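S.K.: let me see the structure of the following:
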Amino acid sequence: MISELLNENTIKIYDSVKDWKEAGKIAGKLLVDTGKVKESFIDAMIKSVEEYGPYIVIAPGIALFHARPEDGVKSMCLSLVIVKNGVYFNSGDKDPVKLVFVLGAVDNESHLRLLSELVNLLQDKNLVKMIISAHTEKDVIQLIQKKQLETVKEL
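M.R.: Next up is the predicted model:
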């Protein structure tokens, strides 16, 4: 599922970004540009962090932006912005964040398989380091596909 959603249109690599809001807006815009979410989704996910704090920083160096399906999700989607120099979310020892994901879910359940796959990928610390070090979006895609093939073979 991740391999179907993350592609050269939904992954971008940056050396740095101004702040966490810009990181979220860039990652969200990838999904707007591919027709998966409305602009209102970006506003909702930024507002949520402003309101509730950096709860979206789910692990050291990894953030997962999201908002409610009714905030403008057209179809299930995922984007990734890699920030080589990291960006600070005020999340203590989990900063700086280098992998900024945006997840758009159409309901409260269909994205659970996607989240499970994402957790499986991100538990591999070596893979995370290789993704952060990748030079191109194509390299990131190949790393993720390779890991998913290995996981299938293990089953």
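S.K.: for the rest of this, base every contact and every neighbour count on C-alpha atoms.
M.R.: OK.
S.K.: the top strand by length along the chain: how far from the chain's middle?
M.R.: Criterion DSSP state E: the longest strand present in the chain is strand 77-87. From the chain centre to the centre of strand 77-87 is a distance of 6 Å (Cα atoms, centre = their mean, to the nearest Å).
S.K.: what is whichever helix or strand comes after that strand packed up against?
M.R.: Downstream of strand 77-87, the first helix or strand assigned by DSSP states H and E is strand 97-104. In this structure, strand 97-104 makes packing contacts with helix 20-33, strand 62-66, strand 77-87, judged by 3 or more Cα pairs under 8 Å, 6 or more residues apart in numbering; DSSP states H and E.
S.K.: the very next helix or strand once past strand 97-104 vs strand 77-87, what angle?
M.R.: Using DSSP H and E, the helix or strand that follows strand 97-104 towards the C-terminus is helix 112-122. Angle between the axes of helix 112-122 and strand 77-87 is 30 degrees (criterion: axes from the mean of the first three to the mean of the last three Cα atoms, to 10 degrees).
S.K.: and this one, please, so the two structures can be compared:
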Amino acid sequence: MALDLLDSQTVQVVDGKDLDWRMAIKKAADPLVQKKLVGNDYVDKMIQVVDEQGPYINIGPNIALAHARPCPSVKKVSLSLMKTNQPINLVNDQHPVKLWFVLAAVDSTSHLSVIQELSALLMNAENTQKLLEAESVEEILDVLGHSKEV
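M.R.: Below is the predicted model of the structure:
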């Protein structure tokens, strides 16, 4: 299951009040950088794309899916999630976000199953609401259907 990429190492819950959208993307991607699944250049590219194209990564109310074109520093298909307790405006106040997903792809197709599973999860309004209300990584993992992790 592609959503198994989200686990206790790739999911985080933070307050968010001291973050802007660029910092939020960096912080959301940090677990992937720490695990050496992506390089900092990929994180910079995700931010650059939003700078150039606007808040198109805002895929639903309070949800962003940060991503960029595949690059050599992406070692494998990866996904992380940072939930912020405070909404952070993506580019402007028309796009408040609390769920910051980061997707890294190695090519143009291998990540499609991740997008399909993530879409199915987020199209369920009850799941999305539970994610938005989650106060801990464990609560998020419960919504994702993961068993308890240490």
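S.K.: quick check: TM-score for this pair?
M.R.: For this chain pair, the superposition-based TM-score is 0.90 by TM-score structural alignment, normalised by the length of structure 2; 145 aligned residues with a Cα RMSD of 1.5 Å.
S.K.: quick revisit: for the helices and strands packed on strand 97-104 of structure 1, which one sits closest to Ile11 of structure 1?
M.R.: Minimum separation from Ile11 of structure 1 across these (Cα to Cα) falls at strand 77-87, 4.8 Å.
S.K.: centroid residue for structure 2?
M.R.: Geometric centre of structure 2, nearest residue: Phe101, 1.0 Å, by Cα atoms, centre = their mean.
S.K.: Lys146 of structure 1: helix or strand, and which one exactly?
M.R.: Using DSSP H and E, Lys146 of structure 1 sits within helix 137-154.
S.K.: output the contacting helices and strands for that helix.
M.R.: Secondary elements touching helix 137-154 of structure 1 (3+ Cα pairs under 8 Å, 6+ apart): helix 2-5, strand 11-14, helix 112-122, helix 125-133.
S.K.: ok, the residue nearest to the centre of structure 2 touching Leu79?
M.R.: Yes - Phe101 of structure 2 lies in contact with Leu79 (Cα atoms under 8 Å); the separation is 7.0 Å.
S.K.: if we can go back for a sec, ok, which of the helices and strands packed on helix 137-154 of structure 1 comes nearest Ile58 of structure 1?
M.R.: Proximity to Ile58 of structure 1 (Cα to Cα) singles out helix 112-122 among those, at 10.0 Å.
S.K.: so what touches the closest one?
M.R.: The contact list for helix 112-122 of structure 1, computed with Cα atoms under 8 Å, 6 or more residues apart in numbering, reads Met1, Ile2, Leu127, Val128, Ile144, Lys147, Gln148.
S.K.: give the burial count for the first one, as a bare number.
M.R.: Other residues near Met1 of structure 1 come to 14 when the count uses other Cα atoms under 10 Å.
S.K.: tell me which of the helices and strands packed on helix 137-154 of structure 1 is the most buried.
M.R.: strand 11-14 (a mean of 19; mean count of other Cα atoms under 10 Å).
S.K.: mean offset of it relative to structure 2 (after superposition)
M.R.: Following the fit onto structure 2, the mean deviation recorded for strand 11-14 of structure 1 is 0.7 Å by mean Cα distance after the TM-score superposition for structure 1.
S.K.: all good on my end, thank you.
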